[in-house]
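A.B. asks: Prediction below, plus the sequence it came from.
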Amino acid sequence: MEIVYIKTPMGIAKITGDESGVASISISDEGVISNDIPSVLQEAVQQLTDYFEGKRTNFDLKLNPKGTDFQQKVWRVLQNIPFGKTMSYLELSQKLGDVKAVRAVAAANGKNPLWIVVPCHRVIGSDGSLTGYAGGLGRKMWLLEHENPSSQQSLF
């Protein structure tokens, strides 16, 4: 498994993967930025860089996250939430065909190993509130604002 650490506006992203695909992307406040990017991770680094520069609204990477069948199913549905849009945990459960699975869906969402690429940050509470996020609610808010910046109208 190859590993690379890159600087992002939100901290240091750790990307792991191999020829089978990207296995994980996580964020931390600490880490040493890599000097060399393994060839199998170059596309992931480029696409994340493009995302943060506002040049990319979706990802086209070969993914290989580890998880249960149910988690994999939730993560696939998450990838269908459009850039700049949000969905509640209840709506996500409905898309999966079981409104009673809200807690299981939330738990699977919290186990998402592919930060940003599988956009769990786009899932919010039914009342519109920002709810749990492994990277912290400040990062979740930053990502949602990055994807849907409010346009202040001029007063003059």
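C.D. replies: Right, received. Where do you want to start?
A.B. asks: use CA for all of it now, contacts and neighbours both
C.D. replies: Will do.
A.B. asks: Would you mind pulling up the elements that the helix or strand hosting Lys14 packs against?
C.D. replies: Per DSSP states H and E, Lys14 falls inside strand 11-18. In terms of contacts (3 or more C-alpha pairs under 8 Å, 6 or more residues apart in numbering; DSSP states H and E), strand 11-18 is packed against strand 2-8, strand 21-28.
A.B. asks: Taking the centroid of this structure, which residue is nearest it?
C.D. replies: Closest to where the C-alpha atoms of the chain average out (C-alpha atoms, centre = their mean) is Ile116, at 2.1 Å.
A.B. asks: Distance check, that one against Phe52.
C.D. replies: Distance of Ile116 to Phe52, given as C-alpha to C-alpha, to the nearest Å: 10 Å.
A.B. asks: another structure for you, compare them:
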Amino acid sequence: MRQYLHTPIGVLEIHADQRKLRGIRLAAEQTEEMPNPITEKAAQQLLEYFDSARREFQIFAMPQGTPFQHAVWSKMSEIPYGKVTTYGQLAEAIGQPTAVRAVANAVGQNPLLILQPCHRVVACDGLGGFSAGMEAKRALLRLEGVEISENQAFSEKFLFTFV
């Protein structure tokens, strides 16, 4: 099942099967929509997020990925709204402190844009990358109230450290 949602960062494509959300990504092109209750619920929650009325998502998702990717995505989901963490801190949080590049790759492969907040993971020296583009990453962080300096640094008040 597939549904499209027009947002401030572009058109999102929402994929689901009959039981679970499977993916949210920036749409390269739009094909025929076939929404179901899961895509509709995800679309509604995303609209609320973009209206600053939602900070957490309540929808069952099961993206495909390796055990390592799932570990990264699960831990990444703990980063709260309005906070950022680094790829290095995320690597440490999953018990793989030397796997920073592998963690960055898993973050980049995140199939659930916004829902699993890959936009909240940044490089130690700036924003890092983002599959939907850097303007979209900046826009999402600003929507959440994160201040980004001209040199793309972050104030301590926006940094999240895993416990």
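C.D. replies: Yep, it's here. Because the structure is a prediction, the values reported are computed rather than measured.
A.B. asks: Residue range in structure 1 corresponding to stretch 55-64 of structure 2, please.
C.D. replies: Counting by TM-score structural alignment, stretch 55-64 of structure 2 falls onto residues 57-66 of structure 1.
A.B. asks: in that stretch, what counts as buried?
C.D. replies: Neighbour-count burial for stretch 57-66 of structure 1 flags 58, 63-65 (criterion: 16 or more other C-alpha atoms under 10 Å).
A.B. asks: In strands, which of those fall?
C.D. replies: Among these, no residue falls in strands (DSSP state E).
A.B. asks: What sits closest to the most far-flung residue of structure 2 relative to its centre if chain neighbours are left out?
C.D. replies: The outermost residue of structure 2, judged against the average C-alpha position, is Glu32 (24.9 Å), by C-alpha atoms, centre = their mean. Counting by C-alpha to C-alpha, 6 or more residues apart in numbering, Glu32 of structure 2 lies nearest to Arg2, which is 7.9 Å off, once chain neighbours are set aside.
A.B. asks: and the one you found, how many neighbours does it have?
C.D. replies: Residue crowding around Arg2 of structure 2 was assessed by other C-alpha atoms under 10 Å; the count is 21.
A.B. asks: how about the helices in structure 2?
C.D. replies: Ranges of helices in structure 2, per DSSP state H, are 37-50, 67-76, 87-93, 100-108, 134-143.
A.B. asks: how about the ones you listed, which one is nearest Ala28 of structure 2?
C.D. replies: Ala28 of structure 2 lies closest to helix 134-143 among those, at 14.7 Å (C-alpha to C-alpha).
A.B. asks: rewinding a little: any chance of the buried residues of stretch 57-66 of structure 1 in TSV with distance to Asp98 of structure 1 as columns?
C.D. replies: As requested, these are arranged in TSV below (distance: C-alpha to C-alpha, whole Å):
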residue	distance to Asp98 of structure 1
Asn58	27
Leu63	26
Asn64	25
Pro65	23
